[in-house]
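Colleague: have a look at this fold, sequence not included:
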């Protein structure tokens, strides 16, 4: 083979290899075209069992998104309960840089890291948006001997650890309220944790616990069916949907507790994905379906926050819980 032929063969090989390498460098192997987000289905992780407040919100969000065609790809809810929410949150945190995973935020997202019961905190995620403010109701069975918060306190003082209180986990807002109420009233009660708000209500109805702290939406159906009664609400003012239920403060206990419900994603996801998700959820918050079927029906206050605002809210809420829990230890 002549030198000229060998050089032509080598040049042809270099051109072929170089072209292959350039093709391989294109986004998603599409000939250099940038992939438009979302290009596949999105997994919506709920760190608690079905039936609780986080699950109710997630499934309503997906329904509104689907009904209004707000996402070009399907969104599937995946319940990953356990470890006071830490299992589900750790699962999402491990997907660093992957915009196809999102999760709902509830109180244990803030409290579990503070209590040393979660390996991840808000610093390990990308805040997408805030959607609502939720509070707590103190609920008993319809046939309960307790007619007021005073009745509960009096019985707890007479029978230390004799009054059982159902909740979702040792790091949830209901657990924080449980310990705070004990601290303020000088009582000792028994906390019984379950995997979700739905399980808590089942335990109450079955007579396995005496009282529960629960989100209004989790108790609503049972309240309407007159299977349970609400003795108090932990908000600053009475709920418009339950005007006859007094606040704790009205009953002599100066405690107010509410939680932000929102959406997070793994850390370091593309800004394009953050913008898409933020816009999508903002559109959800503006729909009649969300306002009527979720906010009004579940007695939740709508409060949309964009990614930047929600990032600050995560910091502020974590600080609030840190101060709240520190006072309880004193």
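Modeller: Great, that's in hand. This one's a predicted model, so the numbers in the text were calculated from it and none came from an experiment.
Colleague: C-alpha only now, for contacts and for neighbours.
Modeller: Will do.
Colleague: now do the same for residue 150: helix, strand or coil?
Modeller: When classified by DSSP: H, G, I helix; E, B strand; the rest coil, residue 150 comes out as helix.
Colleague: can you count the residues close to it?
Modeller: Per other Cα atoms under 10 Å, the neighbour tally for residue 150 reads 15.
Colleague: if I pick it, what's in contact with it?
Modeller: Applying Cα atoms under 8 Å, 6 or more residues apart in numbering to residue 150 gives the contacts residue 251.
Colleague: separation between the spatially closest residue to residue 47 that is not a sequence neighbour and residue 287?
Modeller: Distance criterion Cα to Cα, 6 or more residues apart in numbering; nearest residue to residue 47, sequence neighbours excluded, is residue 88 at 4.3 Å. Distance, residue 88 to residue 287, by Cα to Cα, to the nearest Å: 28 Å.
Colleague: next, the one to line up against it:
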């Protein structure tokens, strides 16, 4: 197997000094052909990876990136896994950075939000141009309001948006992302024509859960939509109230919050998160990243992180993840057209 040199020396061959000396003395194999020194199994070993969170600190992508970094190093799978935040435009700024990355040992968090943002931002860089490594988790979304809000139920909220339109401010992730999609689906389910959704819904995108919380508590926004892990602590503290979660079953992190289906709204929507590597890496490099993340997914440290954040394990890797991604992109494109966010 070929071992490729990389700019930041992320890969070290698992070959001992004695083996190298023996290979140099032998010079060739028994049948006369050159025989590369490959150690046990022939693969290079990753010693470090760079992790990109394509959002500002405080949101779900940042939480995922830091949990990933901690688990990788705690389990000794790599020596270091520094996290870099590159926020903006629903992750498409981070995606553009990944498109120019020359170090194959780079993992960027991705997910449903980015799939939608690529479409609504008409991003020049697309997820399909990168290397899919794995889907890690999924979690439902939660719709929250400040504790003192006038809205006591999801029906109260939807009726107010239908009647009062842009007077009601809703904040969530990037325009066209899964939070925006859920808000649009709520209005369509209430009978709003898809063509009227953009003018009826006053949606203020934010770059992470921390910003959304500041807007909600500061009165800049009246309603927030995000993954349950981002708002669970504020709901438990009493600063926010959960009007509904988007999954068919109660959310692990907010078991007392009603589901939208409990409230008579036929929506079942979950937010997945996964990992991409730069496009154009070799098959060997891709496989090593898949193997590394597969080891991570099977580790106790990662299981603890998934439980602590209220996520659901949804691990898929390699070709299985690629197939899922193809379907998700196509479905998101159709959904965005259906709720009037793209043409």
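Modeller: Here it is on my side, so go on. A quick note: this is a predicted structure, and the numbers were derived from the prediction, not measured.
Colleague: rewinding a little: neighbour-wise, which of residue 88 and residue 287 of the first structure wins?
Modeller: Taking neighbours as other Cα under 10 Å, residue 88 of the first structure and residue 287 compare with residue 88 leading, 21 against 14.
Colleague: what's the counterpart of that one in the second structure?
Modeller: By TM-score structural alignment, residue 88 of the first structure lines up with residue 94 in the second structure.
Colleague: secondary structure element for its match?
Modeller: Residue 94 of the second structure is part of helix 92-99, with elements assigned from DSSP states H and E.
Colleague: following that helix, which helix or strand shows up next?
Modeller: Following helix 92-99 of the second structure toward the C-terminus (DSSP H and E): strand 106-111.
Colleague: what does that next one correspond to over in the first structure?
Modeller: Matched against the first structure by TM-score structural alignment, strand 106-111 of the second structure falls on residues 101-106.
Colleague: which residue numbers in the first structure does stretch 53-65 of the second structure align to?
Modeller: Counting by TM-score structural alignment, stretch 53-65 of the second structure pairs with residues 46-58 of the first structure.
Colleague: actually, stretch 287-298 of the second structure.
Modeller: Across the first structure, the stretch matching stretch 287-298 of the second structure (TM-score structural alignment) is residues 275-286.
Colleague: now the helices for the stretch 151-300 of the second structure?
Modeller: According to DSSP state H, counting those that start in this stretch, the stretch 151-300 of the second structure carries its helices in the segments 154-164, 178-189, 197-200, 209-218, 228-237, 283-297, 300-308.
Colleague: next, the angle from the first one to helix 178-189.
Modeller: Here helix 154-164 of the second structure runs at an angle of 80 degrees relative to helix 178-189 (axes from the mean of the first three to the mean of the last three Cα atoms, to 10 degrees).
Colleague: for the fourth one, same thing?
Modeller: Helix 209-218 of the second structure runs at 50 degrees relative to helix 178-189, counting by the same axes, to 10 degrees.
Colleague: show residues contacting helix 209-218 of the second structure.
Modeller: Residues contacting helix 209-218 of the second structure (Cα under 8 Å, 6+ apart): 57-60, 145-146, 171-172, 206, 221-224, 226, 230-231, 239.
Colleague: quick one: map residue 127 of the first structure onto the second structure.
Modeller: In the second structure, residue 127 of the first structure lands on residue 132 (TM-score structural alignment).
Colleague: gap between that match and residue 323 of the second structure?
Modeller: 10 Å.
Colleague: just confirm residue 130 of the first structure is within a strand.
Modeller: Yes - the assignment for residue 130 of the first structure is a strand, going by three-state DSSP.
Colleague: surely it is in contact with residue 304?
Modeller: Yes - shown here, residue 130 of the first structure and residue 304 form a contact pair, counting by Cα atoms under 8 Å, at 5.2 Å.
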